[in-house]
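Q: This is a predicted model, with the sequence first.
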Amino acid sequence: RLQRKYYDEKINFFVNTAHNIRTPLSLVLAPLDNLANDSNLSEKSRGFLDMAHRNGNKLLKMVTELLDFQKVEQSAEQVRLQDIELPMLLRVQLEKFVLAAQEKHIQLSIETCPQQQIHSDVKMMDLILENLLSNAIKYTPQGGKVTLSASVEGKMAMIHVCDTGIGIPKAEIKSIFKTFFRASNAINSQEMGSGLGLMLTRKLVEKLGGKLSFVSEEGKGTTFCVKMPLGHVTDSSVRLVGEKKNVATESSLAEDKHDETSQTVSSAVQQDADVSTDTLLFVDDNEDLRKYIRMTFGDSYQVVDVESAEAALKYLKEGGYVISL
């Protein structure tokens, strides 16, 4: 009982810290995105900017993993099972990591994939494969190889993520799914990690009625296998062809608060670019975040920002608005 209490206290501490860090971190990354659009930056300055942005995103991923872990632990994430086109699911995941693979000169490809569907949850499958591919590329050295493949065994689909990375030490294989555990060679690689990714991935796979397994050899690489039920061909099947952007947006659990805000408002800015009298109402208790919204959208909208729902309701009773966030 004491051990469980200590575990819960540690989890709560990290999760609360993640909540507190996320908005300030978003306010670091968002201005960096804006600076990246400056064509007058010198090559040296752009290099520093890219370095800051890359490492900020690594920190954001760790924060997001903690918040995702909390959702799974509390069963806050509701499962929405549907049939998903397997070939396109893998292709969408692959495309997310093309640039990361190119930076390390890693060969990234899909080897084989049958024209089948799996019966699963789009958002959760996105997170599962994203975690596995992210780890594969992170721990595969320059010039290595990462492959995605799928096959069918009976009524189950087998999705494999294979890499030629650092592998897992034999003595530590039994601990790899433990909370906050990181293999010794992963720590020595100086790559950032929370020790939650694989544990979270296995919980999600099991929640979907699947199974996660792996084989690994230190110094040669690792192959993870996600076993999922096959789908049923129905009118409600999710066909990702031509819907890559929608799927990616719907299922990205690692997007920061600024990204969600910017994506929602940017579409409205595009549609109403010629209208300068429209009002944008933004609600948040963080003054810096409100200031950022004013600076970002002030040229296209009359921005009204308030710090509470009560203040927002008061404003809405007094006047009209176009968008509220």
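A: Thanks, I have the structure now. These figures come from a predicted structure and were not determined experimentally.

Q: alpha carbons only for contacts and neighbour counts from here, please
A: Will do.

Q: helices and strands around the longest helix along the chain, which ones?
A: Ranked by number of residues, the top helix in the chain under DSSP state H is helix 2-36. Applying 3 or more Cα pairs under 8 Å, 6 or more residues apart in numbering; DSSP states H and E, one finds that helix 2-36 contacts helix 43-73, helix 257-271, helix 287-297.

Q: Contacts for stretch 93-103 next, please.
A: 107-110, 126, 129-130, 133-134, 137, 148 (Cα atoms under 8 Å, 6 or more residues apart in numbering).

Q: May I ask which two of these are separated the most?
A: Gln107 and Asp126 (21.2 Å; Cα to Cα).

Q: So those two - more neighbours on which side?
A: The neighbour count for Gln107 versus Asp126, taken as other Cα atoms under 10 Å, is higher for Asp126 (20 against 16).

Q: now do the same end-to-end measure for stretch 294-313.
A: Distance across stretch 294-313, first residue to last, is 19 Å (Cα to Cα, to the nearest Å).

Q: coming back round to it: I'd like the contacts of stretch 93-103 as JSON lines, with secondary structure and distance to Leu2 appended.
A: As requested, the contacts of stretch 93-103 are exported to JSON lines (DSSP: H, G, I helix; E, B strand; the rest coil; distance: Cα to Cα, whole Å):
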{"residue": "Gln107", "secondary structure": "strand", "distance to Leu2": "48"}
{"residue": "Leu108", "secondary structure": "strand", "distance to Leu2": "46"}
{"residue": "Ser109", "secondary structure": "strand", "distance to Leu2": "47"}
{"residue": "Ile110", "secondary structure": "strand", "distance to Leu2": "47"}
{"residue": "Asp126", "secondary structure": "helix", "distance to Leu2": "36"}
{"residue": "Leu129", "secondary structure": "helix", "distance to Leu2": "35"}
{"residue": "Glu130", "secondary structure": "helix", "distance to Leu2": "35"}
{"residue": "Leu133", "secondary structure": "helix", "distance to Leu2": "36"}
{"residue": "Ser134", "secondary structure": "helix", "distance to Leu2": "35"}
{"residue": "Ile137", "secondary structure": "helix", "distance to Leu2": "38"}
{"residue": "Leu148", "secondary structure": "strand", "distance to Leu2": "43"}
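
Q: Second structure for comparison follows:
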Amino acid sequence: MVDRPSAATRLALVLAPTSGTGSKQLYFAGLVAGYTLMVAVSAVEMVLDPQFLAALGLIAVTTVLALVGRWDSRPLAWAALIPVLDIAGVALIRDLTREVSMSVSLLALIPVMWLSARLRRTGVLISLFAVTVAISVPALVRAGELDSMILAHALLMPLTVLQIGLLTEGALGLLDRRNERLQKTVAKRETMIGELDASAQLLQSILDTVDVGIVVVDADGHDILMNTRQRRIHALATPPGNDDPGEAELLLRYPGTSLPIPADERPVRRAVLQESFTNYLVATGPPGEGSAAFSVSARQILDQRGERAGAVVVFSDVTSYLETVRSQEQFVAAVSHELRTPLTSVIGYLELAQDDLDLSKETASYLQVAHRNAEQLLVIVGDLLQDQVSRSGKEKLVLRPGRLSEIAEHSVESFALRAEEAGIALISNLQPTPEMPVDTARMQQAVDNLLSNAVKYTRRGGTVTVATGMIEGHAELRVTDTGIGMTAQEQTNLFTDFYRTETARNSDIPGHGIGLSLTRRIVVSHNGQISVRSQPGEGSTFRIRFAVE
């Protein structure tokens, strides 16, 4: 079944300047038919006049030719035939009705515009010639004696046709130039889009070859780029039955624990909150076999104006590395533990041997050296054991019920005098926190370290604020100062052993870079979390959080 063109399609063909010959002719024939019906109502004898019928017959034949002929495939010169015949038909009707109506001449403007649109300047000239020959010349011949009035009436139609033809040609020429510019712009844009697509495909291919997960987010936190490796990591952290989880729903927890990471402390969320960090450890999935650990780093993205445009977050799989380190630590701890028993026995027997009064001076001297070195070796083994326990974050804790707010209160009391002597306002806002299992002595050490740093790195006249309370089901402690602050890069290495910021070193403030790494180990050993936010010259805020059941 052949689909008939819709009314909108036919109208488009009527308005098209270079196609739709049949549609244009049907439109013109319809106007002539409408005019004929209106004339027939009052003067049917005029419509039945042979000249009027000849004109209608000419237009009918022209319409048939327009519909059956393949005019769009013929040479362009043939395009003038149909509108010229229409002008001839209008001329016959005008000649017959000249005494009662001259306005029928306006029908000739339709094929004139058609010719001007199709053949442009050539069409204008053909239209001018056809109207002059078919309408103006017969009018002058019938007039007999010529005067200026007759001449003006005869030339009015050709001049009108010339003006309308030139306006049509000019308007279409302007549209052609605009279309040409638009096509060039579209072509250029398509080329640029193609190049961008190729660059994006190249970038995606490069990212898919690296063995780390990469996700790029915009300023609002929406994912705009993710490589294949990151999709696999995302799948590992996706809860069963949830195909599109939000950041807070992902199965992310602290390595070695079943404690989920709070939403605001998750890597991508931290990056969205304009944090930059390095080596932030997270684990995915439920604890046990199949779980994976990742070291996450984030950097902020700036646009050409220096304004934040988003962030890039990189996930590196460190599961095997952590397992290797854990195995090494267990091996060293086991060897150290096994060495202590024979060393203790050796020292005991050396002490018994030294008690023998019959020993010569030389032998007693040898035994004394051996005893001294054995004790030194025992100290080294003990230190090695303690170092392995400490570095694994598994401090030997004596857990008893305690309150974080009370520990903070004791720290504030201890540092009140030091803050006063340094000219620093020490403010406390200690809201009670519930009891939780805590090694009070070790946690006191961690809080004291934070408060000590806050006072040490805050200038005279500054403020240090200590606050505790319950936030989103977590017991939280915050130590905020108005001190020297830190850059984003400095914050990424802050909890590393022996690390000190460049600002601290340049300020001649004493320190060894141990306190914060020790504080972090104490907090992690309590299944807690420590974080920092800081701006250079504006101060810092350290936050400790513990899940309270």
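A: In hand now; what should we look at? Remember, predicted model here, so these are calculated numbers, not experimental data.

Q: Quick TM-score on the pair, please.
A: The TM-score (TM-score structural alignment, normalised by the length of the first structure) is 0.47; 168 aligned residues with a Cα RMSD of 2.7 Å.

Q: one step back: ok, so of the contacts of stretch 93-103 of the first structure, who is nearest Gly221 of the first structure?
A: Ile137 (11.1 Å).

Q: Is that closest one in contact with Val146, as I believe?
A: Yes: contact criterion Cα atoms under 8 Å: Ile137 of the first structure and Val146 qualify, at 6.9 Å.

Q: name the element Phe214 of the first structure belongs to?
A: Using DSSP states H and E, Phe214 of the first structure sits in strand 211-217.

Q: Helix or strand next in line after that strand, which one?
A: Heading C-terminal from strand 211-217 of the first structure (DSSP H and E), you reach strand 221-229.

Q: Following element in sequence after that following strand, please.
A: Past strand 221-229 of the first structure, the next helix or strand by DSSP H and E is helix 244-251.

Q: what sits up against that following helix?
A: Residues from elsewhere that reach helix 244-251 of the first structure, judged by Cα under 8 Å, 6+ apart: 92, 122-124, 126-127, 240.

Q: Leu25 of the first structure: which of those is nearest?
A: Within those, proximity to Leu25 of the first structure (Cα to Cα) peaks at Leu127, which comes in at 21.0 Å.

Q: any idea how far the closest one is from Leu133 of the first structure?
A: 10 Å.

Q: helices and strands around the top helix by length along the second structure, which ones?
A: Assignment by DSSP H gives helix 148-209 as the longest helix of the second structure. On a contact count with 3+ Cα pairs under 8 Å, 6+ apart, helix 148-209 of the second structure meets helix 109-119, helix 121-131, helix 137-143, helix 228-236.

Q: Would you check the distance separating that helix from the middle of the chain?
A: Averaged C-alpha coordinates place helix 148-209 of the second structure at 35 Å from its chain's average position (Cα atoms, centre = their mean, to the nearest Å).

Q: Tell me the helix or strand right after it.
A: Assigned by DSSP H and E, the successor of helix 148-209 of the second structure is strand 213-218.

Q: Give me the residues contacting that following strand.
A: Strand 213-218 of the second structure has contacts (Cα under 8 Å, 6+ apart) with 207, 223-231, 233, 272, 309-316.

Q: Which strands and helices lie in contact with the next helix or strand after it?
A: Using DSSP H and E, the helix or strand that follows strand 213-218 of the second structure in sequence is strand 223-226. If contacts are counted by 3+ Cα pairs under 8 Å, 6+ apart, strand 223-226 of the second structure sits against strand 213-218.

Q: JSON lines please, covering the contacts of helix 244-251 of the first structure and showing secondary structure and distance to Glu85 of the first structure.
A: Listed next are the contacts of helix 244-251 of the first structure as JSON lines, based on three-state DSSP; distance: Cα to Cα, whole Å:
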{"residue": "Val92", "secondary structure": "helix", "distance to Glu85 of the first structure": "11"}
{"residue": "Val122", "secondary structure": "helix", "distance to Glu85 of the first structure": "10"}
{"residue": "Lys123", "secondary structure": "helix", "distance to Glu85 of the first structure": "14"}
{"residue": "Met124", "secondary structure": "helix", "distance to Glu85 of the first structure": "15"}
{"residue": "Asp126", "secondary structure": "helix", "distance to Glu85 of the first structure": "13"}
{"residue": "Leu127", "secondary structure": "helix", "distance to Glu85 of the first structure": "16"}
{"residue": "Leu240", "secondary structure": "coil", "distance to Glu85 of the first structure": "7"}
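
Q: quick check, nearest of those residues to Asn185 of the first structure?
A: Of those, the one sitting nearest to Asn185 of the first structure (Cα to Cα) turns out to be Leu127, at 24.2 Å.

Q: Quick check: the closest one vs Leu200 of the first structure, distance?
A: Look at Leu127 of the first structure and Leu200 of the first structure: by Cα to Cα, they are 9 Å apart.

Q: next one: Arg91 of the first structure
A: Between Arg91 of the first structure and Leu200 of the first structure the distance is 23 Å, computed by Cα to Cα.

Q: Please apply the same query to Leu133 of the first structure.
A: Distance, Leu133 of the first structure to Leu200 of the first structure, by Cα to Cα: 14 Å.

Q: again, but for Ile137 of the first structure
A: According to Cα to Cα, Ile137 of the first structure and Leu200 of the first structure sit 18 Å apart.

Q: now Gln93 of the first structure
A: Counting by Cα to Cα, the gap between Gln93 of the first structure and Leu200 of the first structure amounts to 18 Å.

Q: neighbour-wise, which of the two wins?
A: Set side by side, Gln93 of the first structure and Leu200 show more neighbours around Leu200, with 23 against 19, by other Cα under 10 Å.
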